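Peer 1: Give me a 3D structure for the following:
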Amino acid sequence: MKAQVLDVTSGRRSVVLNDLDARSMSFLLSDRVVIKHDGATVTGIVETSHALVARGSIGIYRDFAKSLGASTGDPIEIEPAPLPKSIQFIKKKIMGETLKPEEIAAIVQDVVSYNLSDLEIASFLFASHYNQMNMDEVEALTRAMVSTGDRLELPGTVVDKHSIGGVPGNKISLLVVPIVAASGLMIPKTSSRAITSPAGTADTMGVLAEVNFKLEEVKAIVMKHNGCIVWGGSLNIAPADDIFIRVEYPLRIDPRSQMLASIMAKKCAVGARHMVLDVPAGRGAKVSTIQDAERLATTFIELGRRLDVQVKCGITYGGQPVGRAVGPALEAREALSALSSPNDVSKSLVLKSASIAGLLLESTGRTPRGGGTGAALEVLQKGRALQKFLDIVEAQGGRRSVKVDDIPVGGQTYEVRSPSDGYVTLVDNQGIIDVARAAGAPQEKGAGVVLFAKQGYKVSRGDVLFEIYAERASKLSEAVSLAEARVPVLVEGMLLKEVPEV
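Peer 2: Got it, this is the predicted structure:
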């Protein structure tokens, strides 16, 4: 058969056969096939079409073709593939049974080898979600995710931090990494892009510097500057995690076992032996109460013990956004402002960053217990964190001379003002997230929201509560309409809705 490269990025290894070819070869939809090209042999999943590909051709999605090294017209061989043994282990988990380490390892190996279809992976994730894994299974899943990817080998003391997420504006990695790196510790921060939020750490750092690197390039940057802030998706670190996330996203599930393994696998893969976990708790956060946060922290600490990673958890306030800015460019501006003039920005951003960095300094013995936050603030106040951050920006291809005003933001803006005198009683995390995304974030880097009033602030009628930024007038209009409907910043005494509407 001849290859026909399809100009579609699918994120999975599927091939498209003409209906008549599939019938003549006895292939059904979602069957597994072995694909051979130029000495390479991989497994793919069958899709069929009446007209997309001609008879005698095999459609290969653009990203799959690139990894296979195939071009349109190249000869391709296909044959039936055997059923992976891991299917039996997935069925076992569906039935509520406990999996052995070698069974979990087989599932993960088949995931990264693309031997399983999305439906089969989703079945495993659903089974893990409803028949929760015990700690032995989570440990086995973590180890399997590490072993099926690359690992970063660094000398010296390697540390890392992670946030459970769910709180908009949480750009603290841009402060924590340079504070810790300037204190003599190695912190290779691999970060994610936004999926459901207005900005991931990689999105925000990407405004200032390149974030796509190979593993050897990351090592060189960290060896020279003690730290980096890069996109983990460009590295082959715990690759099963990216596949799990892609499959579970449309299902809107987040299995506890996969979340635990995902976080710890990436920390183990970069060689971290000390990790601080930021667990925001509060209304609108992923964890709503202190008690739930403590239970989650205990689970991470136990998993870390099994993996020889010392885990400390910082339970932080997650009831409203961190700092004032939400959206990639706006957050980059606020982070750079905090590094340049820490006394002139939101105290919540500075203190949270110093507290998390301080826990890492205490965990590694750089400061005595209780002295970490003060030491981190000193590094920040003296400008050492700013200089280290600019070192990292430059090493990652950005401009060392960058200033806050150099960072472009959306030129379309709208101020949402208080309709009455009073106190701000609520800043709704999800409402702010939805408005910022409606404005275009994170795809349009200059879009987002800047808060001028947070919970507890006293405001007067006509005061600006928050400002919406967009790059296009149509997106601004969409965000304004949503803000009017959702009322993400609530002032006591304000009229929420008139019934009946005039």
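Peer 1: From here on, just use CA atoms for contacts and neighbour counts.
Peer 2: Fine.
Peer 1: And for the top strand by length along the chain, what's in contact with it?
Peer 2: Counting residues, the longest strand in the chain under DSSP state E turns out to be strand 40-49. Around strand 40-49, the neighbours that count as contacts under C-alpha atoms under 8 Å, 6 or more residues apart in numbering are 13-19, 22, 27-36, 68, 81, 113-115, 117.
Peer 1: Could you pick out which of those are located in strands?
Peer 2: 14-18, 32-36.
Peer 1: before we move on, the earlier item: let me know the angle separating the longest strand of the chain from strand 32-37.
Peer 2: Interaxial angle of strand 40-49 relative to strand 32-37 (axes from the mean of the first three to the mean of the last three C-alpha atoms, to 10 degrees): 120 degrees.
Peer 1: Check for me that T299 belongs to a helix.
Peer 2: Yes. When DSSP: H, G, I helix; E, B strand; the rest coil is applied, T299 is found to be in a helix.
Peer 1: How many residues are close by I164?
Peer 2: 16 (other C-alpha atoms under 10 Å).
Peer 1: Identify the residues contacting the most centrally placed residue in the chain.
Peer 2: The centre of the chain sits closest to S192, judged by C-alpha atoms, centre = their mean, with a distance of 3.2 Å. Residues counted as contacts of S192 (C-alpha under 8 Å, 6+ apart) are 200-203, 231-233.
Peer 1: One more, please, to line up against the first structure:
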Amino acid sequence: MPTHSVLELRVRRLGIDTHQQPVAFMPRDCHVCRSEGFAALSRIELIHGAHRVIATLMVVDGHWMGSGEVGLSESAWHLLGAQEGDNVAVHHPAPVESMSAVRRKIYGRALSRQALAAIVRDIDAGRFSDVELAAFLSGCAGSELSLTEISHLTEAMVAVGERLHWDRPLVLDKHCVGGLPGNRTTPIVVAIVAANGVCIPKTSSRAITSPAGTADAMEMLAPVVLDLPAMRRVVEQEGGCVVWGGAVNLSPIDDVLIRVERALDLDSEGQLVASVLSKKLAAGASHALIDIPVGATAKVRDLPAAMRLQTLLVEVGRRLGLDVRVHVSNGEGPVGQGIGPALEARDVLAVLHGAAQAPLDLRRRALDLAGLLLEMAGKAPPGGGYALAEATLASGTAWRKFQAIALAQGELREPPQARYRQPVLAKRGGRVGRIDNRILARIGKLAGAPAAPAAGLVLGAALGQRVETDQLLFTVHAETPGELAYALEYADRHPEFFFVEEDEA
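Peer 2: The predicted model follows:
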């Protein structure tokens, strides 16, 4: 706390979405701005009762804010817990002591357990600016984190959030490293595993750069915003769940780090391992299965990179008491037919129902993963898990378990349908030789997904399939004509992302 007199301003909610970044707005002629020497992008601390928020300052010209006011972004408003017109104290925050450890890392020195714990606590408290976050992530990028540092970082990330404990000797979890549009295996896997009497409390993410995350797709079928007591009730009743991890505060700084890492386009194996395993440990898992799709446009590009990642995941898991198994899979193309929350949810339902039109690749991938988990749980002998998973799906037992989980989470929903659709046809005959996952995902996002949950695209042809001229390649779904046009225009500018190899003469 400052030793000088407390400076106060009236607080206003401005309704500005700055994502996870708390931002404050002050008029340039504000007496607090002048007396404290605040400038644009200064870090300031706001205090209201027991609540403290460190925010980035934006200086406002014009007359839309009074000189005795401070405006808050949505994230700052919710963290501060004030009411419109309340007085809040404003001053300089204390220096971020853990930045000295970050600077030492940049110069090549290892981070101790204590240093990483301090850094993570400061990030969780909002003391790091984006510049400081970028410095930390850059110092840890590539292969700069040792196994010991990754283990300590994972521990620290778990320590700042909630941690679940289950009164069961065996608790399973699964994760896919990502990069494949439509790869929505989780709801199917959870239903199969839970139907066999194994505990699998699954927390999932929303989309960050993709047209849908698992939580977005599951939300088309059931509520996913559950607090910890509600999540615990569902798992105790049904043995499994699929809920949004952001609502239960497990490893909360992970999303903060990912946001800046994405903006920097940094690829850090150590950060990825800490991100994945911290969430598994926080969810109370004893065993975890990690799927690593490998492909030219997947997140992991080649087999050597997958093997390095596998070694890190298994060894860090072992050090922290988590039994990790890695499954390396084909990541050359998208999975299923739908891309976008509602369209992926429809694929999930088709597989669970055993519908004739259900995408076979999604079904096979889900059975592969569910089978491995059942083997890890001792429900099937080595090599026998796939058959048990397939029998659970074919008998309708998995579908009944999924219905029970959805109802326990709140209700079973019917996914919405988009108002506008436009097919895209093959311009020549031949074999589909390549599909660029990144461009495919971009088309889905331009169509409006995930914000418009019914938007996205549905594939009409698969990798390796032969198509004729004017045969359907995919159909774009959108909620507005403008978004439909944006997606189609982008697809037209990148025709080779769905590459059809011409037949040899």
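Peer 1: so what number do they get for TM-score?
Peer 2: Here the TM-score for the pair of chains, by TM-score structural alignment, normalised by the length of structure 1, is 0.93; 490 aligned residues with a C-alpha RMSD of 1.9 Å.
Peer 1: Out of the contacts of strand 40-49 of structure 1, which end up buried?
Peer 2: Buried subset of the contacts of strand 40-49 of structure 1 (neighbour count, 16 or more other C-alpha atoms under 10 Å): 13-19, 22, 27, 30-36, 68, 81, 114-115, 117.
Peer 1: And the strands in the stretch 151-300 of structure 2?
Peer 2: 172-176, 200-204, 240-244, 287-294 (DSSP state E, counting those that start in this stretch).
Peer 1: so of these, which one's packed in deepest?
Peer 2: Among the strands of the stretch 151-300 of structure 2, the stretch with the highest mean neighbour count (mean count of other C-alpha atoms under 10 Å) is strand 240-244, at a mean of 29.
Peer 1: Read off where it ends up in structure 1.
Peer 2: Per TM-score structural alignment, the counterpart of strand 240-244 of structure 2 in structure 1 is residues 227-231.
Peer 1: mean shift between that stretch and structure 2?
Peer 2: In this overlay with structure 2, the average offset of stretch 227-231 of structure 1 from its partner residues is 1.0 Å by mean C-alpha distance after the TM-score superposition for structure 1.
Peer 1: Identify all contacting residues around that stretch.
Peer 2: The contact list for stretch 227-231 of structure 1 (C-alpha under 8 Å, 6+ apart) reads 174, 177-178, 181, 186-193, 202, 205, 210-213, 218, 221-222, 392, 396.
Peer 1: Tell me which of those fall in helices.
Peer 2: Judged by DSSP state H, the subset of the contacts of stretch 227-231 of structure 1 located in helices is 174, 177-178, 181, 202, 205, 218, 221-222, 392.
Peer 1: What is the aligned counterpart of the residue nearest to the centre of structure 1 in structure 2?
Peer 2: Here S192 of structure 1 is matched to S205 in structure 2, going by TM-score structural alignment.
Peer 1: Of the ones in helices among the contacts of stretch 227-231 of structure 1 - the most surrounded one?
Peer 2: Of those, with other C-alpha under 10 Å as the count, P178 tops at 32 neighbours.
Peer 1: Tell me the residue in structure 2 aligned with that residue.
Peer 2: In structure 2, the residue matched to P178 of structure 1 (TM-score structural alignment) is A191.
Peer 1: what's the distance between the equivalent of K100 of structure 1 over in structure 2 and A159 of structure 2?
Peer 2: Matched by TM-score structural alignment, K100 of structure 1 corresponds to S112 in structure 2. Noted for S112 of structure 2: a distance of 16 Å to A159 of structure 2, by C-alpha to C-alpha, to the nearest Å.
Peer 1: again, but for V432 of structure 2
Peer 2: Per C-alpha to C-alpha, V432 of structure 2 is found 48 Å from A159 of structure 2.
Peer 1: go on, G49 of structure 2?
Peer 2: Taken as C-alpha to C-alpha, the span from G49 of structure 2 to A159 of structure 2 is 25 Å.
Peer 1: Give me the more crowded residue out of these two.
Peer 2: Higher neighbour count among G49 of structure 2 and A159: A159, with 18 against 10, using other C-alpha under 10 Å.
Peer 1: which non-adjacent residue is nearest that one?
Peer 2: The shortest distance from A159 of structure 2 to any non-neighbouring residue, by C-alpha to C-alpha, 6 or more residues apart in numbering, is to S251 (7.8 Å).
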